[in-house]
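**Q** Just a sequence and a predicted model for now, questions to come.
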Amino acid sequence: MDVDPTSDVPSPSPPRADRRAAESRTFLIADIRGYTRYTDEHGDEAAAALAAQFASLVEVVVHEHDGELVEVRGDETLNAFVSARQALRAAVAIQARLQREGLPRGVGIGLDSGEAVPLDTGYRGTALNVAARLCSRAKPGEILASDTTVRLAGRVEGLQYISQRTYRLKGLETPLRAILVEGEAQPTAHASPDWRSRLRTATPSQRLMGLAVILLAIGSLVILLSPRASPSRAEPSSTPRVSAVAPSPVILVNDVLGFRGGNDRTGTMPGPAPNASGGPLGIRWQFEADAGIAAPPAISQQQVYVGDRGGTLHVLEAATGRELWTYDVGSAMATTPTIDGSQAYLTTQGGKLQVLELATHKAGWSLVGVIPTALAVDDNVAYVGMGTGNLIAVSSASGSAVWQAKLASTPHYVAIDRTTVYVTTSATGDLYAVNRSSGRIRWHASLPSASVVAPAIAGLSLLVVVHGAGGRDQVVSIGATSGEEAWTWTSPEAGALSTLMVTEDHVFVTSAASEGAVLWAIDRYKGDLAFPRFGQARVLSASAVDETVFLTLADKTVRAVDARDQDGIELWKVSVGQAVGEPIVTGGTVFVVARAGESDPARLVAIGVVQSGKYSGPDPWKHVTDLVAGDKQRALYLNVALDAHGKVYAADRILSRIVIWGRDGKPQIWGHFGGDPGEFNFGGVTAGDQSQSVAIAADGRIAVGDGGNHRVQIFDANESEIHPGNRPRGASA
């Protein structure tokens, strides 16, 4: 493709000084659906009573979640929160409370986060408009949150992100991504609340997948890895080898993960992470190529994309490491592949960008002279840094230029959100914010020196690491909309800062200090040092899931550390060899590139649970004709029991409940997480632990080992509680 470097591009402009007293808020707007029709049918008095009941209920829930009811507009409420997580929790709680109260009309909820100016009677800002428009798109019972709000909140216990939608809204330059949000135990708002309806609408492949997941989880099925190499290619550059150290249960990997976790470059992964309580952790499988693996993998739709130094892209099955197919790029790959929809973007050490069509495994368009680390792709547009000093936007379909922006020096790293491309330069301390639609430079800030790592987009802030005076590196927080510095944190000790990770409350940064490996925790909003953490070996790289940090260390281990406070409890560690690049965490697995010795080629290692408890009772599955797919529910069944009438009882570890199937295969849910009678806590189970299980007595009574609550609950055949507090011998309160 030809890009004219002499085209008219606006010059970089200095940061705009925004003197308005803007505040960061998450706005929740809730609206009664069909209110006008309800008024016509039932009269003004009934409608007024409905609106008052609705507003009163919302006000109570919002206050319970540390929010503010800003305004009531008849059948609509405007609410503001400091915390995006609390706003999402409040939205789910509002829908649950409305359902319990039996409100005669459904309610739609929209949320967005951003800066807004406080007024005497409310707020003014774009986020309010976006929240209102998402609210108008939400169906009765639905919650639609912008990707900004979801990114700010991260993973929230008790909530699940169901699906992503894209809207073109009036007044917004680019399409808006919204996420449908639900409580984990709730049925989807847009579907029938009846389990049976879901079961009837499941596709045969979904049903088979659900059955496979459950059978694997209880140890009744083992996936055997094929020892043979993949089919030969015309010009193979390496001989791949897959070795399994232990049986690998199915892992569900549906997120697209790439460099630093995604386009926001926060180093935060979606998870779930491996949990030692599910069984012993170790190497589930490892994949080797003679030329050596070049960089951490990208993961999409249960497939792993990893390149080697011989110029081959290997596509593997995430659960087993089995090679599915390969593609010869032609020269050594330089970075993590970028996956966007039906295309893979592959960069080589020689500065070539090759687009690969995943459906056909054939080459698409290509571009030379690119900076391999300066690449991000979203919504069918690739944003590419060029060696000429240009940032260009390229159509994913055709490879033709959409726009270009001339920078002061060569681009180094690129991060994007829904409206802006953020670019750091390699030779100077320049940071640019470029409009994604037009290529115009919104602002330009000068840093003390060139950024060491990719800029991380943390809600309304950008976080960068720069080299400081006297060998003391700095973390700088910059307003994403203004380009103005918010705070700067200087390392107390000499030693290069490297990996940057952003969670809801902290910014974690690693440093090779004189006392060993240091993981600094900085208050994300104030820039104050929250607490340091010292290790026994030098930190090479890191990533995070919620407040759990995954470290690769020079002692050839991968470790998981609970980073919520200064105690820094080590959750587990696994020896893998010398790591190369950051760990990628998803689907209950940590993927890391490592080499056994300094001269050995790097290989890809998958860490997870390597064995699980076994079920040795009678085969109950002859009575189960259909099961719901386990992907969304993420069910993991500890054990099963069969009663005299052919009912199957299974203890669901993830959601702490009992799932019951009759002879017709239709599931019923019994109980949920909690500590009251009839509630269960199945967390913390280890392999073979029988304190958390279900058993059926000869007289029909049902015993549930409620290990997390240190008790056994006994119920009659109708699931009515008769002995809720019985404790096994030796259990402590």
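**A** The structure has been received and is ready for your questions. All figures in this text were calculated on a predicted structure; none of them were measured in a lab.

**Q** contacts and neighbour counts: CA atoms only from here.
**A** Noted.

**Q** What residues sit buried inside stretch 314-333?
**A** When neighbours are counted by 16 or more other CA atoms under 10 Å, the buried residues of stretch 314-333 are found to be 314-323, 326-329, 331-333.

**Q** quick check: longest strand of the protein.
**A** strand 107-118 (DSSP state E).

**Q** here comes the other one, which I'd like you to weigh against the first:
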Amino acid sequence: MTRVLFPAVLAAAALCPAPGAADWPVFRGDPLMTGTGTAKLPDALEERWTFKAKDAVEAAPAVVGDTVYLASLDKHLYAVELATGKEKWKVKLGAMKAAPAVRGDRVFVGNLDGKFFCLNATDGSKVWEFETAGEIMSGANFHGSNVLVGSHDSTLYCLNANGKKVWDVKTDGPVNGSPAVIGDVTFVAGCDSVLHILDAKTGKELGSVDLGGQAAATAAIADNVAYVGTMANTLVAVDVKKKEKLWSFEAPVRQQPFYASAAAGELIVAGSRDKKLYGLDPKTGKKVWEFATKGQVDASPVVVGGKVYGGCLSDDGEFYVLDLKTGKKVQELALDAAVCGSPAVGPDCLIVGTDKGVVYCLGKK
């Protein structure tokens, strides 16, 4: 699909060179947090390799070049070879649920103690550290040479390349999701039930939209519309130019929260704690299909090449491949445990972690 960007996106791109087309450098793959990839994945996924951490891997990995970056609750950030899963280095930073983000030769990640780190991507050595007053669940994103990250101290921070604060914006509750960035505008939704639209250069609020419920999910943006799930059992679409709500979707029966972040493309694909994945019409919010999973869906699904990929919190670790247009199951894999981690997309594979700390590379052997 064509994505209409604010004109200032070109200036931002000049300041921050784009990653390779096959890279997945931030939580949902791109600055707009769409959760969509352009890789060519095999018709049937196979286990290429596994990597074992000592505790759960709930964060989406980052994939850049020949390296996968993995954050774990075992207090370590790992760098492993994309081709083999062999460990390159690891560094102890504290328990982490936030997705690592990569720009150039730097890796950025926050921990549950509220510390945000900038590391050398080559060896994991610390470049700088910034401390917030709450746990960090938010993955980082970038604007020009600055880095954006949210904290449970009810603040979205903008830091410069040296780790010094450029600006911060207070919200009326913890910031769970990663900030989306389009041109010189950034968006953040949190526990104050509001989507904040901010000037990424200054932090000045350009507008806000009431979501009708607290948000644990990251907003995905496509064609100037933000799609964000709420704890009030709804998925909401917001026109970010007009700064108004377009529609709100709620399951017809047994409504549950949307903790997983949506994938935004031809359809809006969202997972819910009602044990279902949904495909929604992006213009109307009408349900196109639904697929019943064997467990709650907290891990954010991704869309690649006309297929949906996502897991659930069942003990058997079901991981599903669905047809994007119809929602019909194409393949089902049994991983070792509940799939609590959101997938990342490599050049020809997916990387996803489980509750037992096993990270799977799924592609063609």
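**A** Received it, and whenever you're ready, just let me know what you need. The model shown is predicted, which means the values in this text are computed figures rather than measured ones.

**Q** Let me see the TM-score of these two.
**A** Overlay of the two chains. TM-score (TM-score structural alignment, normalised by the length of structure 2): 0.87; 356 aligned residues with a CA RMSD of 2.8 Å.

**Q** if we can go back for a sec, can you name the residues of structure 2 that the helix or strand following the longest strand of structure 1 overlays?
**A** Once the chain leaves strand 107-118 of structure 1, the next helix or strand it forms, by DSSP states H and E, is strand 123-124. Under TM-score structural alignment, strand 123-124 of structure 1 has no counterpart anywhere in structure 2.

**Q** List the contacts of whichever helix or strand comes after strand 123-124 of structure 1.
**A** Of the helices and strands lying after strand 123-124 of structure 1 in sequence (DSSP H and E), the nearest is helix 126-137. Identification of contacts with helix 126-137 of structure 1 by CA atoms under 8 Å, 6 or more residues apart in numbering yields 26-31, 108-116, 143-146, 169, 178.

**Q** For helix 126-137 of structure 1, what is the distance to the chain centroid?
**A** For helix 126-137 of structure 1, the separation from the chain centroid amounts to 24 Å (computed by CA atoms, centre = their mean, to the nearest Å).

**Q** Mind checking what helix or strand follows that helix in sequence?
**A** strand 143-146.

**Q** residue furthest from the geometric center of structure 2?
**A** Distance from the C-alpha centroid of structure 2, by CA atoms, centre = their mean, peaks at V253 (27.2 Å).

**Q** And the next helix or strand past the helix or strand L211 of structure 1 falls within?
**A** Secondary structure from DSSP H and E places L211 of structure 1 in helix 204-217. Downstream of helix 204-217 of structure 1, the next assigned helix or strand under DSSP H and E is strand 241-244.

**Q** which residues of structure 2 does that next one align to?
**A** Going by TM-score structural alignment: strand 241-244 of structure 1 matches no residues.

**Q** Which stretches in the stretch 51-200 of structure 1 count as helices?
**A** 84-101, 126-137, 147-153, 195-201 (DSSP state H, counting those that start in this stretch).

**Q** For the residue farthest from the centre of structure 2, which three-state class applies?
**A** The three-state label given to V253 of structure 2 by DSSP: H, G, I helix; E, B strand; the rest coil is coil.

**Q** and it, what pairs with it in structure 1?
**A** Per TM-score structural alignment, V253 of structure 2 is aligned with E493.

**Q** Its match and V453 of structure 1, how far apart?
**A** 19 Å (CA to CA, to the nearest Å).

**Q** L134 of structure 1 too?
**A** On the measure of CA to CA, L134 of structure 1 and V453 of structure 1 end up 35 Å apart.

**Q** The two - which one has more neighbours?
**A** Between L134 of structure 1 and V453, counted using other CA atoms under 10 Å, the more crowded position is L134 (28 against 19).

**Q** what does the more buried one align to in structure 2?
**A** Checking TM-score structural alignment: L134 of structure 1 goes with nothing.

**Q** so where do the helices sit in the stretch 51-200 of structure 2?
**A** Under DSSP H, counting those that start in this stretch, the stretch 51-200 of structure 2 gives no helices.

**Q** Kindly check the end-to-end length of stretch 15-22 of structure 2 for me.
**A** Stretch 15-22 of structure 2: ends 20 Å apart by CA to CA.

**Q** distance between that stretch and the chain's centre?
**A** For stretch 15-22 of structure 2 - counting by CA atoms, centre = their mean - the centre lies 17 Å from the chain centre.

**Q** How about stretch 274-293 of structure 2?
**A** 19 Å.

**Q** for stretch 526-540 of structure 1, same thing?
**A** 24 Å.

**Q** hmm, who's touching that stretch?
**A** With CA under 8 Å, 6+ apart as the criterion, stretch 526-540 of structure 1 contacts 477, 487-489, 506, 510-512, 515-523, 551-555, 565-566, 568, 579-582.

**Q** try 7 Å
**A** 487-489, 510, 512, 516-523, 551-555, 566, 568 (CA atoms under 7 Å, 6 or more residues apart in numbering).

**Q** now do stretch 318-335 of structure 2
**A** For stretch 318-335 of structure 2, contacts defined as CA under 7 Å, 6+ apart pick out W289, E290, F291, G306, K307, V308, Y309, G310, G311, C312, D316, G317.

**Q** E332 of structure 2 - that's part of a helix, no?
**A** No. Assigned with three-state DSSP, E332 of structure 2 falls outside any helix and is strand.

**Q** counterpart of it in structure 1?
**A** E332 of structure 2 maps onto K573 in structure 1, by TM-score structural alignment.

**Q** Which residue in structure 2 occupies the aligned position of L519 of structure 1?
**A** Match for L519 of structure 1 (TM-score structural alignment): L277.

**Q** ok, and the closest non-adjacent residue to that match?
**A** G271 (4.4 Å; CA to CA, 6 or more residues apart in numbering).

**Q** which position in structure 1 aligns with the one you found?
**A** Using TM-score structural alignment, G271 of structure 2 lines up with T510 in structure 1.

**Q** right, and that match touches V518 too?
**A** Yes. The criterion here is CA atoms under 7 Å, and T510 of structure 1 meets it with V518 at 5.8 Å.
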